[in-house]
Each structure stands twice: as structure tokens, then as C-alpha cells.
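Undergrad: For reference, the sequence and a predicted model appear below.
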Amino acid sequence: MSSTAPDTVPSGHIPGTRRPGPPSATAPRPALRRAAPALAGYLAVRFTGLAFLAVWAHRRHHGIWPMLATQWDSRWYLGIADHGYAHALGVAYDHNNLAFFPLYPLLVKAVAAVTPGTRASTGLALAWLASLAAAWGVFAVGDRLAGRRTGVLLTVLWAAYPVGLVQWMGYTESLFTAFAAWTLYAVLAGRWWWAAAGAVLAGLTRPTGIAVAAAVTVTALLSLRTRFSARALAAALAAPLGWCAYVGWVGARLGRWDGYFAVQRMWHNEVDGGAQTVRWLRQLFGQVSRPELFLVVVSVTMLVSVVLFGCAVADRQPVPLLVFGGVLLLIVLTSGGVYFPRARFLLPGFPLLLPLAGYLARASRRLRVLTLTAAVLGSAYCGAYMLLVWPSAP
């Protein structure tokens, strides 16, 4: 095999689109210039949401920094950065911090040690920087598959996700999306070492990192049908190692082989084949009284995601995108855990938005403007509602 040419990657084709070559990996400045409209659009959407939140929070006499940097799951990550992980399973439900993967809190601890400010500020800054890396990666995937316009639209749609405000909170979604996007880009480009490294890092960031690993492993193994590649085989074997390493470490720490899964059971996160998801949907849409708005948003987001995945299959999206989106959806829909964060769990699934981005790229300018305006305003309202009105957690 040539040492300079990337390996062949089996992939489908999105009808009606072109496949431009990716910008050179050794020329970041031209690549950044090409991505500039997407990054500008991303920042415009997120600053719109932040401004809407600030105005609403001011009217309620709330500060936005504590909500973004220190609330809900952010406290768990900061607690891990401050005190480390628990040593025992315990008996309290929803209380064991071993459910949270380690890369983000370790980064917070490491960066905070050499920079001024609190760990909360460091965590928030890391999330903001990771969101820009994620937006660039989302654009790069869309640009490679369908051209610059679709890449820009895909980035803006991802920014305007209903719970997109989470991208600028002290959470792991932005960091995980950055790893997922650039890993998928590396797979599409046949750069197996980068793909394996990205999958390992994604697997150390969130439980759904196994979806990134699956995308790399399945695609690499399929590529071996046409041409053997030691790099592809190595990437297929290495991709799950980050996820497996943390799961194995938790088991060793607790002294039981199923330690991580026991922790998840203490958080009510058990695979039930989707039974609880169906129960929630029936309860929400079958009740006579008006259902809670945020839960409706979560439910509609999940249902639309399923439809978009069907469109992606019909469009014959490349294999790694289909595997990543399919496994992510499967994990979220078949989990018996808490219901209200599920839209957030799907946030890294940006390939699900590719059919919509492709459609808008071919639509009239008026339809594009109306659709994106509605998405941006809806995301701004939903994000502020999530933090200021919804009584539980995002």
C-alpha cells in the first residue's frame, strides 16, 4: 500500500450533491478560511441564544455564569476535578460519580492548574473552545460530502439544535462532538491513525463514545474487503480502547466485573428495549391536560431524529455516518434512564441533520431564511426555558 495515499473507504452517495476533496491536512489556514462562514454562522446562532438567555435571566434576577458553569452535571465534573472518583458503589441512587467519563474533568483539572481563574471558569472556557472545534468538524464533514453551502447549513442547524445552549455549558457535549466530527472526517479521508486516536478520546469523554468506536471499527473492517491495510485493521482494534479502558477501570476500582454497569443501574440507566421511551411518549401525547413544553420538545426531537435517520439511510449516507447515528439513536431510545436529557444526548448526532441541510441547500433562499430563522429563535427560547423555567435539569 502506498505510504502517501489514504486507504479506500466504502461509503454511500448523497444524491444530488458533489464530493469535493477535503482541504489539505497540512494547510490549516486555507481550511480555516473555507470554514469561516460556517464558524461565523455558528457564533451568530450561539450569541443570539446567549443574549436571549441573558435578557430573560436579568428579568428573573438570575446570573447566567452560575447556570452555564456550575449547575447540574457541571457540578459532577467539577467535583471529579476537585476530589476524584468514588471508591465504592454505595446505596444511594443518582449519586455515584463513576457514571461520568474522565477526560473532560481531567482536562479541567490540568488546565486550571496552569491558568488563572477557577475550575468552573476553566471548564466553561474549555466547552466554548471545544464547541468551535466541533463546529469546524461538523462543517468539514458536510463540506467533504456535499459542498461548502451544505457544510455551512449543517453547522448552523447543529448550532440551532433545540438544546444547543448546552454547547456553551460546562458539559461534555461540545468536546465529544468535536472528537466525533473529526474522527468521522478522518474515516472519510481514510486517515486511520487519526480516526483511531479520535475514537479513543471520544470513548474517554462520554458513554456514547462507543458509537464513534463502532463507526471506525465497522468502516475499517469493511474496507478490508477490497484491500488489506494494516492501519485499517489496527484502527478497527484500537477504536474501542478508550471506552473499554474506563469501563474496565471502574470494574477494577469496585472489585466487580460489571462495576460500570452496576453504577449505571444506580442511575436507572438500564437497557429496556425502548419500553420506557414508549411509555413516556404515550403519556405525553395521550394525556388530556397540556403536557410540559420541555418534555414535548424532547419527544419531538427524538421522533424527528428517527425520521432523519431514515432519510439518511434512503440517501445512502457514508457507512461511518450511518453507523454513528444509528448506534447513538439506539442507545438513547432503548435506555430506561431518565427521559428529559435525551435531546441533549442526541446533540452530538449532527449527521442526522445532513438530509435537512442538503434539502435546504437546494431550496429557495426564502425557505432557507425562514427555516433557519425559526430554528435559531426556537433554539434560543428552548435553551432559556430549559435553564430558567424547567424545574429539573437540562
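TA: Right, received. Where do you want to start? Computed from a prediction, not measured in an experiment: that's the story for all the values here.

Undergrad: Only C-alpha atoms from now on, for both contacts and neighbour counts.
TA: OK.

Undergrad: Contacts made by stretch 69-76 with the rest, please.
TA: Contact with stretch 69-76 is made by 78, 97, 100, 120-121, 123-124, 169-171, 393-394, as judged by C-alpha atoms under 8 Å, 6 or more residues apart in numbering.

Undergrad: Comparison target, given below:
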Amino acid sequence: MNDLAPAAAPGPTRCADPAAGTPLRRAAPALAAYAAIRLLGVLVLAVWSAADGKDWHTLLTARWDSLWYTRVAEDGYGYAVTMPGGDIHSNLAFFPLLPWLERGLSALLPVSAADAGMAVAWLSSAAAAWALYATGERLHGPRAGIVLAALWAALPVGIVQSMAYSESLFTALAAWGVYAVLTGRWVAAGVCASLAGLTRPVGVAVVAAVWLTAVATLWREHNGGIRLRAALRAHPGLPTGVLLAPLGWCGYFLWVGARQGSFTGYLDVQGGWGNGFDGGLAFGAFAWGLLNGPTAAAGVALLLGVGLVGWLYVRGVRRGQPLPLAVYGGAVLLLALTAKGYFGSKPRLMMPAYPLLLPLAAALARRRPVWSWLAIGAAAAGSAVYGAFWLNGSGPP
């Protein structure tokens, strides 16, 4: 059964002892493992880039979307490029929290906006790793928390966590927001959800986790014969958290709409980039095209990858993953797979869906440490090599 009560103990697998030390001290091994894996990725990138005649620093701070974020930080919104086919790429597609932080940090310190973006990403990714440790610790014990943070660092596209992109910032806010729901800190959950909604369009997934868990919590209390007023007293801050959660996402969506003179202004901006949501039709057509051409092997690999992701999600739900994690992870996965646009970016779009890794983390945590760390070490090495190859090639759009 799903853990619908955010503050309730998740079952016999919970082994965290609050008296074992401060939260940061308990998370220190996870943060060390995370930092080591990401440092390996950056070092391999630096060596590979030097051999390829490129600069690793430029690849992390001044390519693809990072250039758009930097332009927003330096010049504000209003910049657009008309493509040869007539499509308009507007910087209104990029949510504002990362550029705001880049602008603020570069004003306080002698660093460029691009370097400020990388600093935000590195700090945010560490904060995300801490939140993942706290989640794994709460559900399956300290070892699972360490493994969960390490697995997230060792994702094939984990190098994005070290780039001046918004994925790390978003994942940190989302993971702490979902953790706040798990622990009954509704106001903190609402604040994190609102900030996540100012970071990426997928911030709506955090809002859904807050709202649906709140509804489920009140419904359970109602079925237990508790009146609404008494239920709200038993869950302080719940109405405030629910009201705060959508403010960031809705605020930016409505601001862009007002600026564009249309309620659907943000969707129109995304349409200019060739993005949008079509229920997965474009993705299905892309996979079918791979299967029916000389790239059939790539099509089979793509379907196997999607199948693995789906299996991990279903396994987590069937093993009693708490409702906020299931809702958040499912929403991120759904939005990533049903969006049209550049399909090479889908692994990056799914990177914040860390709940998918919980079944693997729990399983590895039960193994002998030597085997667990051999598996994680192999994944980390593969991630480092793939990340260097990816950024020196097509890279994330």
C-alpha cells in the first residue's frame, strides 16, 4: 500500500536514526560519493576535450541552452532568432530562476554569468544529492540513501548535472519539495514547488505531487471519521502549501501570456521551438522510423530503454513507493515521453525523475558492499566516458 500520510513511518525498512548525528553529517558519505563520481566525469571530459582540441570549460558553460540562459541573465527577455524555416526561437521559452541566480551571483562576485550558472549547477547538484540521500535513508536506510545519490550521479547523461543548465537546480528543489511532503512540512513543500515551477516547465510535476498527496491525506482522514477542520489542524500548513505550490509555474506562464497577448503565449513560444505535447505521437513516429531503416538496432535499443524506464516505475509503485514520489516520478516521465521536439534530449528531460532509481538503490543496498560499489563504479566509469563523448559530439540541445 502506498504511504499516503506524509509524516507516517514508511514501514519496517525505515532505519534512519535521528539521533545518529546531524542531517548533514549523516549525508556526508553520500555527498562524498556523489562528488567523486561527478569529479571523475569532469576529469574525463577535460582529458577528452583536450585531445579533441576543445575546451571543457566552454562545453560546460557556453554551449546549447546555457548560452540562452546567460543571455537572459545579461540582457533580460525579448531576444529571438528566426530560423531558416521561419520558426522563431524566443528566449521566453527559458524559465527565469536560473538566469536570476546567474545575474545575482555575477553581480556579487567577480565571475561571468556563465560561470555563475555552472556554480549554481554544481551547488544545486550537491543539494539534490543530499535530498536523495535523505529520501533513501527515510525509506530504506542510510546505505540506500548513499546508493541513490551515487546512482543519480552515475546516470549516462550525468554530465548535465555539472553544466550551466537548469536540471540540477530543478532536481534539488523538486527533491527537497517531495521530501518535505513525505515529512509533513507542507509550507516548505509549497515553497519548493513554487520555486521549481520558476525553473522548468516540468515544475508542474512537483505541484501535482503536493496537491494529490494533500487530497489523499484529507480523504484518508475523512474515511477515518475526522472532520475537515480537525484534519487540517492535524496537518498544519497544508492549505498554505497547497496554495503556494503553483504560484511560480502559473506566474511565469501567465506573465509570458500577457507579454505575448495570448493566454496560450507560452505554448506558442514552445511551438516556435518545435516543442509541445502530442501524447507521444511524434516520439512513436521517431522510434518507428528508426526500426524501419538502417538504424533498426538503435530503434530496438531505444524501445528497450523506454521499457526499462517503465519497468522501474511500475516496480517502484508495486513495492509501495510513497504517493508523492510516485506522482512526481510518473509526471516527469509522462511529460518527457509525450513531448515532441528533439528526441536526443529525452534522457536529459528524464534525469530529474530520481524516484525511478529507488528500486535499484534498495536492491544494491541489500548486497554486500563490495558488489554494490563495483556496480556503481562501473556505472560511474561508463557515465564519465559517455558524457565526454556526448559533449564533444552532438551534446544536449
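TA: Yes, it's here. As the structure is a prediction and not an experimental result, all values here were calculated from the model.

Undergrad: care to give me the TM-score?
TA: The TM-score (TM-score structural alignment, normalised by the length of the first structure) is 0.90; 380 aligned residues with a C-alpha RMSD of 2.4 Å.

Undergrad: quick one on the thing from earlier: and the contacts of stretch 69-76 of the first structure as CSV, adding distance to S229 of the first structure?
TA: Formatted as CSV, these follow (distance: C-alpha to C-alpha, whole Å):
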residue, distance to S229 of the first structure
L78, 42
N97, 40
F100, 35
A120, 44
S121, 44
G123, 39
L124, 41
M169, 41
G170, 40
Y171, 37
A393, 46
P394, 43
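
Undergrad: Inside helices: which ones of these?
TA: Those of the contacts of stretch 69-76 of the first structure mapping onto helices are 78, 120-121, 123-124, per DSSP state H.

Undergrad: Please convert the residues you listed to JSON lines, extending it with distance to G147 of the first structure and neighbour count.
TA: Listed next are these as JSON lines, based on distance: C-alpha to C-alpha, whole Å; neighbours: other C-alpha atoms under 10 Å:
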{"residue": "L78", "distance to G147 of the first structure": "40", "neighbour count": "24"}
{"residue": "A120", "distance to G147 of the first structure": "38", "neighbour count": "24"}
{"residue": "S121", "distance to G147 of the first structure": "37", "neighbour count": "19"}
{"residue": "G123", "distance to G147 of the first structure": "34", "neighbour count": "29"}
{"residue": "L124", "distance to G147 of the first structure": "32", "neighbour count": "22"}
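
Undergrad: in the stretch 51-200 of the first structure, which spans are helices?
TA: Counting by DSSP state H, counting those that start in this stretch, the stretch 51-200 of the first structure has these helices, from start to end: 64-69, 73-83, 103-112, 119-146, 148-159, 173-188, 192-203.

Undergrad: What range does the shortest one cover in the second structure?
TA: Pointing back at helix 64-69 of the first structure there. Under TM-score structural alignment, the match for helix 64-69 of the first structure in the second structure covers residues 56-61.

Undergrad: Would you mind getting the average deviation of the matching stretch from the first structure?
TA: With mean C-alpha distance after the TM-score superposition for the first structure, stretch 56-61 of the second structure departs from the first structure by a mean of 0.6 Å once superposed.

Undergrad: What is the nearest of the ones in helices among the contacts of stretch 69-76 of the first structure to Y339 of the first structure?
TA: Closest approach to Y339 of the first structure among those (C-alpha to C-alpha): L78, at 23.7 Å.

Undergrad: mind checking what the closest one lines up with in the second structure?
TA: Match for L78 of the first structure (TM-score structural alignment): T70.

Undergrad: okay, now the alignment partner in the second structure of R342 of the first structure: neighbour count?
TA: For R342 of the first structure, the aligned position in the second structure is K346, judged by TM-score structural alignment. A total of 19 residues lie near K346 of the second structure under the criterion other C-alpha atoms under 10 Å.

Undergrad: what's near enough to touch K346 of the second structure?
TA: 336-337.
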